[in-house]
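Chemist: Output the structure for:
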Amino acid sequence: MMDPRTSAQDVMRCDLCETALVQMHCATCLVNLCKACVGEHFSADLSNPHRIVDVKDRNSTLLYPGCTSHEKERCEMYCNPCHIPVCSTCLASSQHLGHELLKVSDVLNMKIEMITKNKTELNETIIPTYQDIVSDVRNRMSQLEKKYGDLSAAITKHGEDWHREIDKLVQKLKSEVEEMKTTQLHTLQKHLDEVNKKISDINDEINSMDDALDSNDFSKVFSLMPNVDEYKNVPHKILSSLPKFNPGRIQEELGKLFGTLSSISVRSEEHGYSIKTTQKSPEAASSPVIKQLLDEPQTVTTIHTEYSHNLYDVACLSDEEIWTSGTGNMKLYRIKQGSLLKSITTKTGKIPEDIAVTNSGALVYTDFSDRTLNIVKNEEIQTVITLQGWRPHNVCSISSDDLLVTMDNDDKTQSKVVHYSGSTEKQTIQFDDQGKPLYSSDYKEKYISENRNLDICVADCGATAVVVVNQAGKLRFRYTGRTPAPKNKPFYPRGITTDSQSHILTADYYNDCVHIIDQDGQFLCYIDCGLSDTWGLCTDTNDNLFVAQCRNKQVKKIKYLQKN
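Modeler: Just a heads-up that it's a prediction; the model follows:
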């Protein structure tokens, strides 16, 4: 028997009477109603604040989550330190007193934005990487087929010289070739199946995201935890060696020297594939090259800048040109000749707090004095953001070409990192999981950089620590220096940058050196090279390090990595 609610070409029927057409919708109870049954639905539960909307508006209504502590209460606020939605009754209690509260709708939007970004990363970087792996494996399988065919042809040609008495030996060796080929093709086919399974799993993740994004159910969206990081660990690359046919001389013993096949090997190469990322040069855009730290870093060149007082910051425009900043202006230098190409004065004439270069080649700078973030295009300065109640410190351009800015509030009680896309604030990073501040709040520099694994790295001068959080703003680790230091002075970080190996490099002002740590915060080595008053840092696409030396107003270009 057909369900009366779904019969008649699947028209929607009232959930109460099950006969009349749906005209209304209770956004509180998620029930479809006809107009005649609305009153009955209200009287069935007078304690619930029913919200009745036209059925065509049901999907545009935000489904606020129910409170886990107070039955029938809906939560329109979100407690950030506790990471839970809260209702008005919760707010009236002392449980969340003094906690940072956000609108559920705002948290939902941030969550949707994060899911959308993860979905974009899966679609635009991870899936193409896996598809490239499939293409690579299939191509190598095709090459194997051709080369094994050539190998069989060589054996056949050699066999013709030995006439009938060696036909059996020829067939034996060809059989061995086929077995070897079958073994290697089987291994690659298995690898191909695993990669295709990964792609299927990724598509399942994307479908789950689509379901959540298409839903207005907050609980469904909020409970979704995309497992993107799992797929960033791409499969190892399977490398195979081909056997060689070594023909023997006819004059020598037939069975031994007609020819033999070398053995084959199949091994897994961990860094054979990598996730695609946006790069600034053809070299950086190619597959990542494993590089080792040099035992003795080398100074490649020294650029003498023309600042009247101090030099603070350096940013690479390209592998040939660098921007620098000091007293009142910003100067562009050609690296090889050390020649000045142009000079730009800030709008206020004050020292820029920090400079950075976007992926598109635009210069950006922060002005602490007038609370602005500015961009320079065709030597014209445009103010992108003017802060209220906060003052900007340092800035960096990230892989998405968005900007990260560190800032303190006017009364020096709070500090945070803000992610901007244009002039739009996309994310704020301020507290850890216990609700404690991640960064010091004392108007001291907080240089910032994004690592290749998308961690956000801050050299917090006031906290004398490098603070590293993941893309979602969760604390990963704090690096507080290493003892003994080159000059046995306290760790005092200034500039910070990262390289193609996901190393984090930070300038130690008191010890006149640069610390290199890995992406998990483990100390690797110091760079000294006769440095003094180390301040701003940057790296180019070839992993050369540029160090701005404050008092002598010089920039040193240092080579510290070599290809393996």
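
Chemist: make it CA atoms for all contacts and neighbour counts henceforth
Modeler: Will do.

Chemist: which residues in the stretch 1-150 of the chain form strands?
Modeler: For the stretch 1-150 of the chain, the strands defined by DSSP state E, counting those that start in this stretch occupy 24-26, 31-33, 52-54, 77-79, 84-86, 101-103.

Chemist: any chance of these in CSV, plus distance to Asn544 and mean neighbour count?
Modeler: Supplementary listing: the strands of the stretch 1-150 of the chain in CSV, determined by distance: least, C-alpha to C-alpha, whole Å; neighbours: other C-alpha atoms under 10 Å:
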stretch, distance to Asn544, mean neighbour count
strand 24-26, 63, 23
strand 31-33, 63, 24
strand 52-54, 62, 18
strand 77-79, 45, 21
strand 84-86, 45, 21
strand 101-103, 43, 16
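
Chemist: what would those strands look like in TSV with distance to Tyr333?
Modeler: Listed next are these as TSV, based on distance: least, C-alpha to C-alpha, whole Å:
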stretch	distance to Tyr333
strand 24-26	66
strand 31-33	68
strand 52-54	64
strand 77-79	49
strand 84-86	52
strand 101-103	46
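
Chemist: what comes up buried for stretch 31-49?
Modeler: By neighbour count on 16 or more other C-alpha atoms under 10 Å, the buried set for stretch 31-49 is Val31, Asn32, Leu33, Cys34, Lys35, Cys37, Val38, His41, Phe42.

Chemist: what's the longest helix along the chain packed up against?
Modeler: When the chain is scanned for its longest helix (criterion: DSSP state H), the result is helix 167-214. Helix 167-214 sits against helix 104-121, helix 127-160, helix 218-223, strand 237-240, strand 259-261, with contacts defined as 3 or more C-alpha pairs under 8 Å, 6 or more residues apart in numbering; DSSP states H and E.

Chemist: Mind giving me the packing neighbours of the first one?
Modeler: Contact here means 3+ C-alpha pairs under 8 Å, 6+ apart; on that basis helix 104-121 packs against strand 77-79, helix 167-214, helix 218-223.

Chemist: Of these, give the one that comes closest to Ile516.
Modeler: Smallest distance to Ile516 across those (C-alpha to C-alpha): 34.4 Å, for helix 167-214.

Chemist: Just send the helices and strands packed on helix 167-214 back as a markdown table, with mean neighbour count and distance to Val458 too.
Modeler: Shown next, in a markdown table, are the helices and strands packed on helix 167-214 (neighbours: other C-alpha atoms under 10 Å; distance: least, C-alpha to C-alpha, whole Å):
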| stretch | mean neighbour count | distance to Val458 |
| --- | --- | --- |
| helix 104-121 | 17 | 21 |
| helix 127-160 | 16 | 30 |
| helix 218-223 | 17 | 28 |
| strand 237-240 | 17 | 34 |
| strand 259-261 | 18 | 57 |
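
Chemist: another one to check against the first:
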Amino acid sequence: MATSTSWAQDVITCDLCDKPTQQFCNNCQVNLCDNCVRKHRDEFKSLMHEIVPFLERKIQLVFPECREHSGQKCEVNCKKCNEPVCVKCIGLGPHQGHDVEELIETHEKKIQKIKSDTEEIKAKIIPKYQNEDHKIGNTISKTKSKIDDLGKENKKLRKLWHQEVDNIYDKIDSLSQSLGEENLNALQGYHNKIRNLISEINKTVKQNEKLSISTNSLEVNKYQSKLNEYQDLWKKRNYNTYRHTRGCERHSHHYMSRLAKWHLSDQRKRTDLQ
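Modeler: Alright, predicted model coming up:
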């Protein structure tokens, strides 16, 4: 037995208010309560309205009202202007002489394009970005490990030398920290960008899936494919993985080489004195 909460969640409400639906307009594909039937008719007086009990509704394509001719439904699509038009528009109106096709045919083509785009995004685009997300995560972990190793090595070397060389290791620590943070920030920024793109692409997929079953031809006709945009973004991706870390290593080796030469020179001087 359903609880009052689950029953409330299952109730289909009127599209004009929050009351439960009792009626349905087949022409406009709109859910209506008894009180809103008149309001719906009055709002679109120029259009035909087939009001039936909700359980007897017919799911069908909704033809938009012509903007040029009141009371006329757009049943064809102007290929030249890529917009729905009525028969008067192509007879004597602004679309006279333009090539047209049935709006149902246009709708079906758009639906197929939406489904095709969505499948390619799900099958190819998203896995690419997810794989990139995984690789960047590994790169960040390795970079952190390298930075930690450099820090540990610096501390070990610090203990081997006298107080006179502390200033050199202060420079190494400062360089390691600044370059390490710069490298991590760059990687983290790229990582965030990839994750935001994945989120945006998933949102596009949900919108496309919803649009692919829509009966609103006007909304479907407005669909703009984002497939090429996502493919171009993938081709343009770029980041330098260890550029800063390697720079830090070069500077570290440079200072250690200087210290080694200083140590040998100091040993020779002491031997000469003895």
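
Chemist: Any idea what the TM-score is?
Modeler: Scored against TM-score structural alignment, normalised by the length of the second structure, the superposed chains reach a TM-score of 0.72; 248 aligned residues with a C-alpha RMSD of 3.7 Å.

Chemist: so Cys28 of the second structure touches Leu47, yeah?
Modeler: No: Cys28 of the second structure lies out of contact with Leu47 (C-alpha atoms under 8 Å); the separation is 9.2 Å.

Chemist: can you tell me how far Thr271 of the second structure sits from Phe54 of the second structure?
Modeler: 104 Å (C-alpha to C-alpha, to the nearest Å).

Chemist: which of those two has more neighbours?
Modeler: Neighbours of Thr271 of the second structure and Phe54, each counted by other C-alpha atoms under 10 Å, are more numerous for Phe54; the result is 18 against 9.

Chemist: contacting residues for the more buried one?
Modeler: Thr21, Gln22, Gln23, Phe24, Asn31 (C-alpha atoms under 8 Å, 6 or more residues apart in numbering).

Chemist: which residue is nearest the middle of the second structure?
Modeler: Glu200 (1.3 Å; C-alpha atoms, centre = their mean).

Chemist: still on that earlier bit, the strands of the stretch 1-150 of the first structure: which one's closest to Ile344 of the first structure?
Modeler: Using C-alpha to C-alpha, the nearest of those to Ile344 of the first structure is strand 101-103, at 41.3 Å.

Chemist: Average offset of that closest one relative to the second structure?
Modeler: Compared with the second structure after the fit, strand 101-103 of the first structure shows a mean deviation of 2.2 Å (mean C-alpha distance after the TM-score superposition for the first structure).

Chemist: Determine the longest strand present in the first structure.
Modeler: If you go by DSSP state E, the first structure has its longest strand at strand 291-304.

Chemist: okay, that strand sits on what stretch of the second structure?
Modeler: Alignment of strand 291-304 of the first structure against the second structure: no match, by TM-score structural alignment.

Chemist: in that strand, what's buried?
Modeler: Pro297, Thr299, Thr301, Thr302, Ile303.

Chemist: And the second one, how close does it get to Leu91 of the first structure?
Modeler: Right, Thr299 of the first structure. Counting by C-alpha to C-alpha, the gap from Thr299 of the first structure to Leu91 of the first structure is 60 Å.

Chemist: Please apply the same query to Val228 of the first structure.
Modeler: Going from Val228 of the first structure to Leu91 of the first structure by C-alpha to C-alpha gives 35 Å.

Chemist: got it, and Ala36 of the first structure?
Modeler: On the measure of C-alpha to C-alpha, Ala36 of the first structure and Leu91 of the first structure end up 37 Å apart.

Chemist: ok, now which ones touch Glu56 of the second structure?
Modeler: Neighbours of Glu56 of the second structure in contact, by C-alpha under 8 Å, 6+ apart: none.

Chemist: what about the helices in the first structure?
Modeler: Per DSSP H, the first structure carries helices over the ranges 7-10, 38-44, 88-92, 104-121, 127-160, 167-214, 218-223, 228-232, 254-257, 282-285.

Chemist: Adding distance to Pro81 of the first structure, write the ones you listed out as CSV.
Modeler: CSV is the format used below for the helices of the first structure (distance: least, C-alpha to C-alpha, whole Å):
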stretch, distance to Pro81 of the first structure
helix 7-10, 46
helix 38-44, 37
helix 88-92, 14
helix 104-121, 13
helix 127-160, 35
helix 167-214, 24
helix 218-223, 16
helix 228-232, 24
helix 254-257, 77
helix 282-285, 40
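
Chemist: Which among the ones you listed is found nearest to Thr386 of the first structure?
Modeler: When those are compared by C-alpha to C-alpha, helix 104-121 sits nearest Thr386 of the first structure, at 22.4 Å.

Chemist: which residues of the second structure does the closest one align to?
Modeler: Under TM-score structural alignment, the counterpart of helix 104-121 of the first structure in the second structure spans residues 103-120.

Chemist: For that stretch, what is the distance to the chain centroid?
Modeler: With C-alpha atoms, centre = their mean, to the nearest Å as the basis, stretch 103-120 of the second structure stands 20 Å off its chain's centre.

Chemist: Give me the contact list for that stretch.
Modeler: Identification of contacts with stretch 103-120 of the second structure by C-alpha under 8 Å, 6+ apart yields 61, 74-77, 84, 205, 208-209, 211-213, 217, 220-221, 223, 225, 227.

Chemist: got the contact list for the residue nearest to the centre of the second structure?
Modeler: By C-alpha under 8 Å, 6+ apart, Glu200 of the second structure lies in contact with nothing.

Chemist: ok, now how distant is it from Ser265 of the second structure?
Modeler: Taking C-alpha to C-alpha, one finds Glu200 of the second structure at 62 Å from Ser265 of the second structure.

Chemist: Brilliant, that's me finished.
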